[in-house]
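Participant: This is the structure alone, sequence omitted:
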């Protein structure tokens, strides 16, 4: 996997890939249509953020590249890559408990807050994507 030069794209398996942590200046792409929804991505070396229909979906600090983003009613899964460890925040169901797996290893159960946010840290090395799976417990 590598950075997404076009900032966001649809993959052949009907998932989304987005983010370019190698950009020195903020770049964004708005009104990207996928699955009947409109997406907006903002990305550069310091942050990567994805919104769907004006609502928060994903944010990482520092910036990352995400591939194979697949959102379901029961969770979310994707692969993430970046030059250094990242703090990732996701929007899920409010006050729900999720089983979190990072790099094939269980990180245990985590509960979202009142706003539905779930934050996790992911250890990253450039050019080595890490799989993240979050399923409702």
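Facilitator: On my side now, so go ahead. The model shown is predicted, which means the values in this text are computed figures rather than measured ones.
Participant: only C-alpha atoms for contact and neighbour calcs from this point on.
Facilitator: OK.
Participant: From residue 25, how far out is residue 2?
Facilitator: 18 Å (Cα to Cα, to the nearest Å).
Participant: In terms of helices and strands, where is the residue nearest the centre of the chain?
Facilitator: In the chain, the residue lying closest to the centroid (Cα atoms, centre = their mean) is residue 58, at 4.6 Å. Assessed by DSSP states H and E, residue 58 sits inside strand 55-61.
Participant: quick one: that strand to chain centroid distance?
Facilitator: A distance of 7 Å separates the C-alpha centroid of strand 55-61 from that of its chain, computed with Cα atoms, centre = their mean, to the nearest Å.
Participant: that older thread, right, and the residue nearest to the centre of the chain touches residue 90 too?
Facilitator: Yes - counting by Cα atoms under 8 Å, residue 90 is a contact partner of residue 58 at 4.7 Å.
Participant: mind listing the strands for the chain?
Facilitator: Taking DSSP state E, the strands of the chain run over residues 8-10, 16-18, 27-34, 37-44, 47-52, 55-61, 65-72, 75-81, 86-91, 97-102, 105-111, 117-122, 130-136.
Participant: Any idea how far the fifth one is from the middle of the chain?
Facilitator: Taking Cα atoms, centre = their mean, one finds strand 47-52 lying 8 Å from the centre of the chain it belongs to.
Participant: which residues touch it?
Facilitator: With Cα atoms under 8 Å, 6 or more residues apart in numbering as the test, strand 47-52 has contacts from 19-21, 37-43, 56-65.
Participant: let's bring in a second one:
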């Protein structure tokens, strides 16, 4: 399993990787600069949360490692790793319909709430899962 040294990093393709579900105690990094935005990550075995400019972006319960997180317009792509089934919430546009794909398989559509949160579950275990939301 992968963990992110330093809890958050910029990848060569401009995406973000963050999180560490192996930690027993809460850890965080604030004011991580990435393309003019300020990110904050909080992570440990029970939760991983990412904020951009103090606005909600990502949360998983229990904690996860997220690799190559990219959000462009109405699309979000990332790979997620964890030790058990995980509930993921993404901060997107309010009251809009999105399709969720896990490893290329359409797992259905969901509508964001008034706050723009899209919530879905992913079965995690031995293999990382590729997530695409559009």
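Facilitator: The structure has been received and is ready for your questions. From a predicted model like this one, the values you see are computed outputs, not experimental measurements.
Participant: circling back to that earlier point, residue 2 and residue 25 of structure 1: which is more packed in?
Facilitator: Each of residue 2 of structure 1 and residue 25 has its neighbours counted (other Cα atoms under 10 Å); residue 2 has more, 18 against 10.
Participant: Touching, the more buried one and residue 65? I think so.
Facilitator: Yes - taking contacts as Cα under 8 Å, residue 2 of structure 1 lies within contact range of residue 65: 7.1 Å.
Participant: list residues touching both of these two?
Facilitator: residue 81.
Participant: how far away is the closest residue in space to residue 15 of structure 1 that isn't next to it in sequence from residue 113 of structure 1?
Facilitator: Leaving aside its sequence neighbours, residue 15 of structure 1 sits nearest to residue 68 (Cα to Cα, 6 or more residues apart in numbering; 4.9 Å). Residue 68 of structure 1 is 25 Å from residue 113 of structure 1, where distance means Cα to Cα.
Participant: likewise residue 133 of structure 1?
Facilitator: 19 Å.
Participant: returning to what we had before: pull out the buried members of the contacts of strand 47-52 of structure 1.
Facilitator: 19-21, 39-43, 56-65 (16 or more other Cα atoms under 10 Å).
Participant: Test my guess that residue 81 of structure 2 contacts residue 64.
Facilitator: Yes - because the distance of 5.6 Å satisfies Cα under 8 Å, residue 81 of structure 2 is recorded as touching residue 64.
Participant: what's the span of stretch 24-41 of structure 1 from first residue to last?
Facilitator: Its start and end residues considered, stretch 24-41 of structure 1 measures 16 Å (Cα to Cα).
Participant: swap that for stretch 2-21 of structure 1, please
Facilitator: End-to-end distance of stretch 2-21 of structure 1 (Cα to Cα): 10 Å.
Participant: now that stretch: how far from the chain's centre is it?
Facilitator: Centre-to-centre, stretch 2-21 of structure 1 and its host chain are 11 Å apart (Cα atoms, centre = their mean).
Participant: Now that stretch: buried residues?
Facilitator: For stretch 2-21 of structure 1, a neighbour-count test (16+ other Cα under 10 Å) marks 2-4, 7-10, 15-21 as buried.
Participant: Output these as TSV; include the columns distance to residue 51 of structure 1.
Facilitator: Listed next are those as TSV, based on distance: Cα to Cα, whole Å:
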residue	distance to residue 51 of structure 1
2	21
3	18
4	16
7	13
8	12
9	14
10	15
15	15
16	12
17	13
18	11
19	12
20	16
21	17
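Participant: Residue 12 of structure 1 matches what in structure 2?
Facilitator: Matched by TM-score structural alignment, residue 12 of structure 1 corresponds to residue 12 in structure 2.
Participant: Repeat that for residue 81 of structure 1.
Facilitator: That one, residue 81 of structure 1, aligns with residue 81 by TM-score structural alignment.
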